[in-house]
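A structural model of the following input is requested.
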Amino acid sequence: MKTRERFDLLETAIGHDAMLIEASAGTGKTFTIAFLVLRLLLERPELTIDRILVTTFTELATAELRGRIRERLREALAAFRGEQSTDELLLKLRANHRDHRTATTGLEAALVNFDEAPIYTIHGFCQRVLAERAFESATLFDAELLTNQRELLREIVDDFWRTHFYTGERLPALLALRGKITTKQLFTNIEELTKNPRLVVRPAKFRAYSDIAAEIAKTLSALRKDWGRERASLYDLFSQTDWAKGDHKDSAYMKLLLGHLELCLADESGSLEQLECIEKFATSAVHKNTRAGQQKPQHRVFARCEEIVGLTAELCAALRAEFFRYAREQLRARKLTRNVISYEDLLTRLDDALKGAGGDELAASIRGRYHVALIDEFQDTDPVQYSIFARIYRGSSAPVAFIGDPKQAIYAFRGADVFTYVNAARETPRKFTLTANWRSESRLVNAVNSIFSRQADAFLLDEIQFVPITPGAHADERPLLVRGKPEPPFHLWTSSEEEELPDRVASEIVRLLGSDATIGNDKLEPRHIAVLASTNAQAAGVQDALRARRVPTVLYSSANIFHSREAQELRDLLAAVVQPGNERLIRAALCTDSLGWTGNDLDEFSRDESRWETELLRFQQHHEIWRDRGFIQMLRQLASSHRVRQRLLSYPDGERRLTNFLHLAELLHTACVEHRLGMNGVLKWLGQQMQGTPSADREEHELRLESDEKAVRIITVHKSKGLEFDVVFCPFVWWNGATRAAFHDPDADWRLTLDLSDRDAHKAEREREALAENVRQFYVALTRAKHRCTMVWRAGEKPEKSACARLLGGGAQPEITNGADIMVAPLPDATAKSYASGPEQARSLQPRVFSGKIDRTWGISSFSKLISGREADHSFDEGLPVEHATSPTEGLPWQGIHAFPRGMRAGTCLHEIIEQVNFDRLTNAAEIVERKLRGYGIDGFEDVVMENVRALATLPLLDFTLAETKETTRIPELEFSYPINEFTSTKLGRVLGERVPLRIDRLQFSPVSGFMNGFIDLIFEHEERFYFIDWKSNWLGPDLRAYHAAAIAAEMQRNFYTLQLCLYSVALHRYLRVRKPSYDFEQHFGGAFYIFLRGIDPAQPSHGVHHQRLDRALVEQLSEVFD
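Purely as a prediction, here's the structure:
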């Protein structure tokens, strides 16, 4: 491979084509990107900041890039303005550009317009392109973006499973399970498909699943006949097993398996355990377990079993192939039907659009918007992402830079494809590398160079070469000294046991912290140290060992919060609150660590009936608070009354426990709000998450960090990429990850390929790719340290399996010796016992004094805020708590809708039902009613509410009904905001006068300015007139007679609904004035309907309805008062 040129930040020409910049660990990739943006703005004055596209992979990286680029531009502007600067690069750049006025003008403009800088994630870029060019890309305007499509994936898996295994014969299903085809495995397969949409599945065609199943049944029938004839000879063969080895040598065990085989053949359905014996008696298995020098037994039954094993493998492969076809087809179809897209679809849709008819025009349009592209973290690209940028920029004069480090390509499990980088490198004409390490001490840089320079093909791919890096100019300004002296910066410990590693690492950390070590002028503290692990389990083991020595730690983990101990405890607590009469559940809750009772406490309280009753009453109170005020209020009260915070913090890992508890509380509260969960619904939802159902792997469900101040960081290698630490321990770098089922096929342009017919045929390729990935992880781990890195080399690892063994040897001792930069030593003994941190100096903190003035009259106002200072009126039902009614006829004397529960939650439930119902056709109304009532925990009222919905649809409103309006002429829940200026109740009273019945004397509010905000329940049009409706669920009495016109008018005045009517009339008037070009108030303004849902009857239209249309003069006067 041709050696890459060194990329010079000042001198290397950016050019007008594609270039690839390889940025090894610590060489300043983000710094380089920021400097490239600066150079582009200076060297090309016609280029503006909004034309330079910068993409990366995560929101966090995007924010960092945005901040670093902005800061670089600010520093450059100061330098070009002549301000003092010690930045040698900027001083040279200023000397190279003599026209400082033009440079200053350009940089000022870039900073002024920096919010328009297109610095996006790759998905964000694709989403914007698809939205801005919907026609060119054939994208639906209103498609919903799925932030998490796991529920859809699970649905597809479950449907496939039901189709194939819930009906039909049992035997093929058992054979599939025996072949490890489970819903869990299929879910993994469909996730792989979404991450790798261009995955090639081979062979393209299989025999039909049903045909193979039929042949298995036929072969089993033949096996039954053979068994009947040969049964005795098989028992004789395994009576004497001197010829055998392994399991087959155990005569008693083999006779047991023969019994299982007989059961399997006698019962056509069989079981998984019985089917295992067919594999044991296959010819290949028997011959494999025949001792060397012995004649390999031949038997008709063995041959039949071999046939079944082969057919089972074929059946499983065919089933997997059918699933991949089904999954691809169903993903497309269901997303199209539901008009949804996922983040992965953003990429594939843009790629497909660029490949399709009009793709050249679309590419030209994108280039016209983004004149330059800088692609960050390019080593983590995939075929679709590279295809997008290649089609946009390849062959054009627009500069595009691909920046990344293939040696750090470690995210294959997320869909990243290092072979795409390799292909791109081949196609990119100009290739460069960054050569200076700005992270690590010079001797540590030299040590890493020596390790990875030992083999020319250290990374196994010709296109990924290790180029020795030179230390930065200031590499040794702040050295690590131990007792005032330098030590070798790279320590290699030799070991053969994994179990002892956490304890030895913890001991060495304690020793190092107690050795008066310094970094520059700073004392070495726990916050300077990180331990890298390969798995979450390894990380947890290290944390336990450090905690045992009182070393503060923080664990960066991707473990799921619902798999934590606190999730189990919270479920026990909530179960007791939901059923406060169940003493068994209450005892279980009290014995959690969160409440802290012991067995002795329980025994003592159970003997004192009075004290025990007090405790039971507390749980009853928690139950009532949850019922009346909601989940989060209950949990706060429970945590306060039981001192949960203090109790959890008393444990050695108290900060972790409290963080988990609060995180779970937040997630449960969000679920309550989003899904309208009642008490049992919360318990059910929590149980589903703990069982690992699809939504349990969302990013927000990962364990959060407890405070990481002054703590040793424990983190996996994957999460450590892009980070740096002063001192790093890598005790598990010898560990080997699993080998993937797919491989990159050199005969198919290195596309990711899954061969279902014969996995062993490509075993060498798959193992080589796994080893290459391990080498890259090894490189990432060893390049995180700034001052010292300690790794463990384990004896006996195989070079073809382990990156550590490949680079350092796999014998009894590593193939590397002590030197000035590297110290090789046996794993040290665990001598250090406990860490004693020095006393902390208390800091005196003083709050800043705010001397400004806040305009408290300006803000967002609403009808509710205006009436918040009114005289108390307890007849306002919508603010009352829910009163529970068990059924229309039980518990209360009233009937029908009058017996429906009262209060805000019940009212909200009715509002949501009506909002979703389509009045001109009630085909799905029953399903909406049932779902909403169930979500709010209201049972027994489905028929009642459905009857109320029908009545509402056919209720006469003037000379028409809602059933006569069309869905396209209705807008539910329209939000409005219009400006108001020094609006007062006095001004309102002057305008309304005697024209509107409103007791202004009961309404007092301070002058308000800003915006009037609200939601109109429904706006609709009928025969060119526009009306609005406000639904009211107020309970006025036990039957229809309580809702006559006079009672409704009194309710309107008592609760200031007339004021609401005025505010909403102004909103509708202003809305129509803007949205309807030919708007005329007299012709188009229809007024308001206030409909009291409990008091309507189509046969008595005067009941339950208040209609009012303000005149034009009043509406316009009100509008002027607000202005």
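
Could you use CA atoms for every contact and neighbour count after this?
Will do.

Would you map the helices across the stretch 701-850 of the chain?
Ranges of helices in the stretch 701-850 of the chain, per DSSP state H, counting those that start in this stretch, are 717-720, 763-782, 803-808.

One more: the stretch 501-650 of the chain?
Using DSSP H, counting those that start in this stretch, helices in the stretch 501-650 of the chain cover 501-513, 536-548, 565-578, 583-590, 599-607, 609-629, 631-641, 644-649.

before we move on, what about the stretch 201-350 of the chain?
Assigned by DSSP H, counting those that start in this stretch, the stretch 201-350 of the chain shows helices spanning 209-237, 251-266, 272-280, 283-288, 300-338, 343-355.

Quick one, which of those helices gets closest to residue 1067.
The closest of the helices of the stretch 201-350 of the chain to residue 1067 is helix 300-338. By CA to CA, the value is 33.4 Å.

Would you mind pulling up the elements that the closest one packs against?
Other elements packing on helix 300-338 under the criterion 3 or more CA pairs under 8 Å, 6 or more residues apart in numbering; DSSP states H and E are helix 150-161, helix 170-178, helix 183-195, helix 209-237, helix 272-280, helix 283-288.

Please convert the ones you listed to JSON lines, extending it with mean neighbour count.
Putting these into JSON lines (neighbours: other CA atoms under 10 Å) gives the following:
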{"stretch": "helix 150-161", "mean neighbour count": "18"}
{"stretch": "helix 170-178", "mean neighbour count": "19"}
{"stretch": "helix 183-195", "mean neighbour count": "17"}
{"stretch": "helix 209-237", "mean neighbour count": "15"}
{"stretch": "helix 272-280", "mean neighbour count": "19"}
{"stretch": "helix 283-288", "mean neighbour count": "18"}
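
out of these, which comes closest to residue 1082?
Comparison of the helices and strands packed on helix 300-338 against residue 1082 by CA to CA identifies helix 150-161 as nearest, at 50.5 Å.

circling back: dump the helices of the stretch 501-650 of the chain to JSON lines, plus mean neighbour count and distance to residue 711.
Converted to JSON lines, the helices of the stretch 501-650 of the chain look like this (neighbours: other CA atoms under 10 Å; distance: least, CA to CA, whole Å):
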{"stretch": "helix 501-513", "mean neighbour count": "22", "distance to residue 711": "12"}
{"stretch": "helix 536-548", "mean neighbour count": "19", "distance to residue 711": "10"}
{"stretch": "helix 565-578", "mean neighbour count": "21", "distance to residue 711": "22"}
{"stretch": "helix 583-590", "mean neighbour count": "18", "distance to residue 711": "32"}
{"stretch": "helix 599-607", "mean neighbour count": "12", "distance to residue 711": "35"}
{"stretch": "helix 609-629", "mean neighbour count": "16", "distance to residue 711": "37"}
{"stretch": "helix 631-641", "mean neighbour count": "16", "distance to residue 711": "27"}
{"stretch": "helix 644-649", "mean neighbour count": "18", "distance to residue 711": "16"}
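
Between those, which one is closest to residue 1052.
For residue 1052, the closest of these is helix 609-629, at 26.8 Å, according to CA to CA.

and that closest one with helix 565-578, angle?
90 degrees (axes from the mean of the first three to the mean of the last three CA atoms, to 10 degrees).

run this one through as well so I can compare:
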Amino acid sequence: MNESPFKIYNASAGSGKTHTLTKEYLKIILTSKGGYRQILALTFTNKAVDEMKSRILESLFEFSNTDSVTHASPLFLDVQKELDLDTEVLRKRAGETLKDILHNYAFFDVSTLDKFTHRLIRTFAKDLKIPQNFEVVLDKDLLLNEAVSRLILKAGQDPLLTEVLLDFALEKIEDDKSWDIGLDLIGIGGLLFEENHKKQLEKYGSKSIADFLDLKKLLKTRIAGSEAKMKKASVSALELIKENNLEFSDFSSSYFPKFMLKISNGGFDIDFGAKWKQNFDDAPLYAKKCDESTKLVLDSLHQDFSILFGLIQNAFSEYSLLRNAYRSIVPLTVLNSIQQEIKTLQEERDQLSISEFNTIISKEIKNQPAPFIYERLGEKYRHYFIDEFQDTSVMQWENLQPLIDNALAGYDENGHTGSLFLVGDTKQAIYRWRGGRAEQFLKLTSGQDNPFVIAPAVKMLKTNYRSQAEIIKFNNDFFQNISQFLNKPVYNALFVEGNKQLQNAKEGGYVEMRFLDEDDVDDKDDLYGNAVLETINKVDPKGKAYGDICILVRSNKHGVALADFLTQNKVQVISTESLLINSSEKVRFLIALLRYQSMPNDPAVRYEILSFLSKGKNKRHELITAHLNQLNTFLANTYGLDMSFMRKQSVYDGLELAIKQFDLAPDNDVYLISLLDTVLDVENKDGAGVQTFLEYWDKKKEKLSLSAPATSNAVRIMTIHKAKGLEFPVVIFPYANEDIYRRFRKNMWLPVDPEDFNGFSTLLISEKKEVLQYGAIAAERYTEEEQKMELDAFNLLYVALTRAEKALFIISKKEIASNGAHNASHYSGLFIHYLKEKGLWDGNQEIYGFGTFSRLEETSLRAPKSVPFQYTFKNRPGFSILAAAGSLWDTERETAIAQGNLIHTILSHVETKDDVEAALAFFSRRGDIPPETFQEVRDTINKIVAHPQLKPYYKEGLIVKNEKDIITQKGKLLRPDRLVFEGNEVTVIDYKTGKGDPTYHQQLYEYADALEEMGYLVARKIIVYSNTVILPEFI
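Got it, this is the predicted structure:
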């Protein structure tokens, strides 16, 4: 029986999905010449694309060099078995296919979904009346902020818009909130970029501002009506109490009359969660001390009070719904206006937001015949691979269906259909907020909601190849145990059946749970920081394997706190914040220089520049004070930077000049390179200009970042979302106490009767627990959303606990009530529940271990070799007059001076005689040493360091300072060529070329005086003349 061409692989964490995808891909391209041209493989990140491409090409290369099954990889053997090919045939085909792909690499289509949709839109740009060269906008926040700012600036021009915005500001003031409406409009404007809200917002697209204002008036009227109903019922209750000569004290704890009195006085901020309210119909109303006659009166009135209480409950439900909807009406009123501003901005700049891609395809392209789309693309795909399918949005999946359906339904010349391979895991769906729908994959794997005629073959990848045995065992057991807290049966079953992974051959592994007592701690960040530090020292006491450790956090806030704490404790870290370009003090210094160009009189900017330049120097304050008002002179005299010249350059050239003059990049500096790349990008898009760049920088500096280096011996700190798909030898999961039901200002759309709400069929409301009181439909929607929240929280926990290969450390909160009960609505409660189920929980125990702990060996990660910074800046004046005749006529004197300066520079990189060759190699690579003079320069430097009188000052074990600044008491800056320290004694050495000069002596005496002021004893002062003969002069 033939297998279905539609395959779904259910791939739990670490189950070898990349291996499976690569195998299926290879099977197609090794049985069909040029088959890779008919395959479209889609995934979600550029990193995943690179990994898949590399895996395919490396596998083909390895196959092409495999001449015997005894030396074959498992993948080779799998492919050979399934294709039933001879070793030599498979080897030959792999070599030919590899060569074909490399020669036609553009047809090797492994891409992100966003890139593919981008390509589709580019293809149809003319049809869609979109500029062919449109720029893709990735930063929606920047675009939205600009649109909202432009809209607010229109207040006063458009009367209707002005009325809306002014009323909104006044309402906020009345509610004791800031009058600033910008944040509210940005918040509601964010819905325009979210796929989850697209369909609902389309219904609002035809509504005018006047329609919204009418709805607002209606809501306001009905809110007042609900208040009147509650007030009337409360007054009736109080009158009954008075008519029957009852006192407040006659009621149990006076609850009921006080409640009614509050409402009668206009207090509508009420809830019905109190026990007496929930049991109102059944529990007695009277206080225990009441006499029998009073009890009889209260019992006789109980039904009347219940009716009034019920009226208030019903009116309050309506009141709460109307109030909830009213809060979003004004922002929604201007939503169409915000959208129009966004559209105008994009048209002005030939831009298109990436968030619009799927919508455009859904509306304009997907309904075109598939052959027509293929023809326009210039490709015809017959085989589709979609990785991480659980994170595919509904619209993305719907957009791909026509193309996939065409491939599955059609036959090639050999009578074969196309194919579809989906790979995913519902338990790792953690991007619902970005449009991902876990339920979509869940329905497909269970045989529901299949859009194709062909039924899928669902395969479970059962073995975990990532983690060691104890970690696999723990996760299987833990998630099966806590699955009972998922209230939706299908989600419950998912975690029961999906956590039966088979172990691989890797024995060992360790899992540790630790519970911290937060109750009496002022600084929780320090508490968790110390726990993490202890764990790192336990795992890697020598700090030789930091690169094998990853700390996972739920929020960036916790990541920042841990990064600061660990850095203060001398632990190297790589985190989101440390990778920001703006985290480099050199970058911030260069930005300050740019600000100084445009704001030369700003003392704060001048201080920032001097603060950077004086860092690590003695008498730092005196230096800053002395030059704060003569900064131009200081920069020119000390560093050779002419600010007037820098202002005439482009931003890029000016910054590169500054990098050179301040020697900011003796080696390659990725932060500086990234800054220059950013400058170049802005200059190309928005034009040159300091102010233009600074405006861009101020908006984007908190987002511009480097990619994390693959090889670095530093502890990584990242969010769980960013860690998805990755694995690490050791994982530490602190702050492991997420509230499963925590809502981040979520909104939901509630269906309503259009006749009751001026033609509006849905209302946007905040997702609060009170929604359960809004009626059956609202309660059903709320419960459904709550169950999704449970799944998302469990999925997030699953991703966090399945990244580890060798050891997993969970650091949570000891959250337990005085009666020993745990809180299962938090992660800590789930951990404690598990330990209780296993009979391990002890309220006095802090740490629980599973498996055998072993320390890490030294990491194999190595930092890449440093490459010298490459300068492209050239001093390009229109013309210049050379004062030195030798520069024109190449006299011996000028050549000697140039070579003397070169030797002086090279010696600044030499501390001992062993440094000479490295320094020569460095300057030779930079092109500073002409090849024809290289040997002469080497000989001169070797003569200096080996000179009998100078040799003692270049030996090992001395403390040497080359070219280091000294600030005198008067604030003067001195820079001796070389200082050699032995105890409290110091020798001063200066290098000169040519004949002696009395000023040289004076210069050394100045150095000596400054050093003696610092408390040193100047033992020797030496001038070294580097002419044909090396001549040291002791003065």
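
related to what we said a few turns ago, for residue 1047 of the first structure, which of the helices of the stretch 201-350 of the first structure is the nearest?
Distance to residue 1047 of the first structure, taken as CA to CA, is lowest for helix 300-338 among the helices of the stretch 201-350 of the first structure, at 45.8 Å.

Quick check: buried residues in the closest one?
301-309, 311-324, 327, 330-331, 335 (16 or more other CA atoms under 10 Å).

Can you say which of the helices of the stretch 201-350 of the first structure is nearest to residue 705 of the first structure?
helix 343-355 (26.3 Å).

What helices and strands are in contact with the closest one?
Going by 3+ CA pairs under 8 Å, 6+ apart, helix 343-355 of the first structure lies up against helix 122-132, helix 134-137, helix 359-369, helix 383-393.

to the chain's geometric centre, what's the distance from the shortest one?
When you say that, I think you mean helix 134-137 of the first structure. Relative to its chain's centre, helix 134-137 of the first structure lies at 29 Å (CA atoms, centre = their mean, to the nearest Å).

Quick check: next helix or strand after that helix?
Using DSSP states H and E, the next helix or strand after helix 134-137 of the first structure towards the C-terminus is strand 144-146.

Superposed on the second structure, what's the mean shift for that next one?
Strand 144-146 of the first structure differs from its equivalent in the second structure by a mean of 2.5 Å after superposition (mean CA distance after the TM-score superposition for the first structure).

ok, residues contacting stretch 257-269 of the first structure?
169-171, 220, 223-224, 227, 235, 270-271, 273-275, 277-278 (CA atoms under 8 Å, 6 or more residues apart in numbering).

Closest one to residue 599 of the first structure out of these, please.
residue 273 (42.5 Å).

Now which residue in the second structure aligns to the closest one?
Under the alignment (TM-score structural alignment), residue 273 of the first structure maps onto nothing in the second structure.

distance of residue 273 of the first structure from residue 261 of the first structure?
10 Å (CA to CA, to the nearest Å).

can you check residue 836 of the first structure too?
Per CA to CA, residue 836 of the first structure is found 65 Å from residue 261 of the first structure.

These two: who's more crowded?
residue 261 (23 against 12; other CA atoms under 10 Å).

Can you tell me what the more buried one aligns to in the second structure?
Residue 261 of the first structure maps onto nothing in the second structure, by TM-score structural alignment.

repeat for residue 432 of the first structure
So, by TM-score structural alignment, residue 432 of the first structure is matched to residue 459.

Grab the nearest non-local neighbour of that match.
The shortest distance from residue 459 of the second structure to any non-neighbouring residue, by CA to CA, 6 or more residues apart in numbering, is to residue 9 (4.9 Å).

Tally up the residues packed near that neighbour, please.
22.

Now do the contacts for the residue nearest to residue 133 of the second structure when sequence neighbours are not counted.
Nearest non-adjacent residue to residue 133 of the second structure, counting by CA to CA, 6+ apart: residue 350, 7.4 Å away. The neighbourhood of residue 350 of the second structure, defined by CA under 8 Å, 6+ apart, consists of 131, 133, 134, 135.

Please, which helix or strand holds residue 659 of the first structure?
helix 654-675.

could you give the angle of that helix to helix 565-578?
50 degrees.

Can you give the contact residues for the helix or strand following helix 654-675 of the first structure?
Later in the chain than helix 654-675 of the first structure, the nearest helix or strand by DSSP H and E is helix 679-690. Helix 679-690 of the first structure is contacted from outside by 562-563, 567, 571, 574-575, 578, 626-627, 668, 671-672, 695-696, using CA under 8 Å, 6+ apart.

would you turn the helices and strands packed on helix 300-338 of the first structure into JSON lines with distance to residue 943 of the first structure?
Listed next are these as JSON lines, based on distance: least, CA to CA, whole Å:
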{"stretch": "helix 150-161", "distance to residue 943 of the first structure": "30"}
{"stretch": "helix 170-178", "distance to residue 943 of the first structure": "42"}
{"stretch": "helix 183-195", "distance to residue 943 of the first structure": "38"}
{"stretch": "helix 209-237", "distance to residue 943 of the first structure": "46"}
{"stretch": "helix 272-280", "distance to residue 943 of the first structure": "48"}
{"stretch": "helix 283-288", "distance to residue 943 of the first structure": "65"}
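
And the ones you listed: which comes nearest residue 538 of the first structure?
Of all those, it is helix 183-195 that lies closest to residue 538 of the first structure, at 23.5 Å by CA to CA.

which other helices and strands contact that closest one?
Using 3+ CA pairs under 8 Å, 6+ apart, helix 183-195 of the first structure sits against helix 150-161, helix 300-338.

Adding distance to residue 394 of the first structure, write those helices out as a markdown table.
Conversion of these to a markdown table gives the following (distance: least, CA to CA, whole Å):
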| stretch | distance to residue 394 of the first structure |
| --- | --- |
| helix 150-161 | 35 |
| helix 300-338 | 29 |
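
OK, contacts around residue 371 of the first structure?
47, 51, 52, 53, 398, 399.

ok, 10 Å please
Contacts for residue 371 of the first structure (CA atoms under 10 Å, 6 or more residues apart in numbering) come out as 47, 48, 50, 51, 52, 53, 393, 397, 398, 399, 400.

Compare these with the second structure and list the overlap.
Among the contacts of residue 371 of the first structure, those whose aligned partners also touch in the second structure, counting by both residues aligned by TM-score structural alignment, their matches' CA atoms under 10 Å, are 48, 50, 51, 52, 53, 393, 397, 398, 399, 400.

Under the alignment, what does the fourth one map to in the second structure?
Alignment of residue 52 of the first structure against the second structure is given by TM-score structural alignment, with residue 39 as its counterpart.

ok, the closest residue to its match other than its chain neighbours - contacts?
Nearest non-adjacent residue to residue 39 of the second structure, counting by CA to CA, 6+ apart: residue 383, 4.7 Å away. With contact set as CA under 10 Å, 6+ apart, residue 383 of the second structure has these partners: 5-6, 25, 28, 35-41, 404, 407-408, 417-421.
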